[in-house]
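**Q** coords please:
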Amino acid sequence: MTEGFFFRAESFFNFASYIDAAAKESSYNPYYFYGGRSLHEQSHGESFLNLFKGRLSNRRPALYLLDEPEAALSPARQLALLRILHDHEMSGRSQFIIATHSPILLGYPGATLMSFDSGSIEPISYRETPHYIITKQFLNAPDNMLRELFKDE
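**A** Below you'll find the model as predicted:
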């Protein structure tokens, strides 16, 4: 049997509330899978990362659809998520489809990147993605980019 999980940042609050309701109505502790306590009681980034750890913990064949999973994750936690994805992928029974703007997540080794920007779906290389280009330009010369951005003021 194939399993899966669809994650959308906008749905996180409702999911966390569902886990809280399940904890009140059940004799087992669902928090065990999500960092040991309510996702609402954790920091935003910590709760997102614990959600991924908990949901990606089974080893059955699965398809995971993640819509902007980086929404609450710092760069360090995005790297931690990459490690979670990698460890899970190594089982050979999972596939991930991820919509992201994160140049960190886009950098996943061996990922097939597809661009939806031109009205059609086209393959794109990592260094050709607008997210990589803009981030690289900013990190290489933040003063220049900010000066250009605010030149009318």
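**Q** contacts and neighbour counts: CA atoms only from here.
**A** Noted.
**Q** in three-state terms, label residue 63 for me.
**A** Reducing the assignment at residue 63 to three states with DSSP: H, G, I helix; E, B strand; the rest coil gives strand.
**Q** can you check residue 118 too?
**A** Quick answer, by three-state DSSP: residue 118 is coil.
**Q** alongside the first, I'd like the structure of this one:
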Amino acid sequence: MSKEIPWDFLKGYGGKSLHDVSYGESFFALIMNKFGKNGIYILDEPEAALSPIRQMSLISRMDDELVKGGSQFIIATHSPILMAYPKSFIYETKENIERVSYEESDNYNITKDFLNNYKKMIHMLTK
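**A** Alright, predicted model coming up:
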């Protein structure tokens, strides 16, 4: 027998039960409704739950209210979209941990090469 979830509780997640939406939409509802000013947020590969457009929405949400409101983020990501946040420091871990620019990062360059030459890359990967 399921219990009805109180509206006050649901309001804190955008008005819908997180069980009634996709994983990505529930994750985004958390970002939109529970993340606030003056917080520190540690995210591990949020792109796993977010479509490319939602990744861009995350950047907008981070910048618009959260970072400008004193929040800080530590994000472990492979997403060139999230890595493009203009105020970020990017660290790559290979033999050592080193700070790199966006355009120097492996994830940016691999994604750029793939998108600019996807037919050739797909042919090489599937032959």
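**Q** what TM-score do we get after superposing?
**A** The TM-score (TM-score structural alignment, normalised by the length of structure 2) is 0.88; 124 aligned residues with a Cα RMSD of 1.8 Å.
**Q** quick one: the strands in structure 1?
**A** All strands of structure 1, identified by DSSP state E, fall at 3-8, 62-67, 94-99, 114-115, 122-123.
**Q** residue 38 of structure 1: which of the ones you listed is closest?
**A** Closest of those to residue 38 of structure 1 is strand 3-8, at 17.8 Å (criterion: Cα to Cα).
**Q** give me the aligned partner of residue 94 of structure 1 over in structure 2.
**A** Residue mapping for residue 94 of structure 1 onto structure 2 gives residue 71, with TM-score structural alignment as the criterion.
**Q** mean neighbour count and distance to residue 38 of structure 1 added to the strands of structure 1, as CSV?
**A** Conversion of these to CSV gives the following (neighbours: other Cα atoms under 10 Å; distance: least, Cα to Cα, whole Å):
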stretch, mean neighbour count, distance to residue 38 of structure 1
strand 3-8, 15, 18
strand 62-67, 17, 21
strand 94-99, 16, 26
strand 114-115, 16, 36
strand 122-123, 11, 40
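**Q** need the ones you listed in CSV (columns: distance to residue 132 of structure 1).
**A** Shown next, in CSV, are these (distance: least, Cα to Cα, whole Å):
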stretch, distance to residue 132 of structure 1
strand 3-8, 22
strand 62-67, 18
strand 94-99, 15
strand 114-115, 13
strand 122-123, 15
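**Q** point to the residue nearest the middle of structure 1.
**A** Taking Cα atoms, centre = their mean, the centroid of structure 1 lies closest to residue 69, which sits 2.3 Å from it.
**Q** picking up where we left off before, now that the match of residue 94 of structure 1 has come up, it's in contact with residue 61, right?
**A** No - assessed by Cα atoms under 8 Å, residue 71 of structure 2 is found out of contact with residue 61, at 11.3 Å.
**Q** all helices for structure 2, in order.
**A** For structure 2, helices defined by DSSP state H occupy the ranges 7-11, 23-34, 52-61, 80-83, 106-116, 118-126.
**Q** so which of the ones you listed is the most packed in?
**A** The highest average neighbour count among those, using mean count of other Cα atoms under 10 Å, belongs to helix 80-83 at a mean of 20.
**Q** quick one: the residues in structure 1 that it pairs up with.
**A** The alignment places helix 80-83 of structure 2 over residues 103-106 of structure 1 (TM-score structural alignment).
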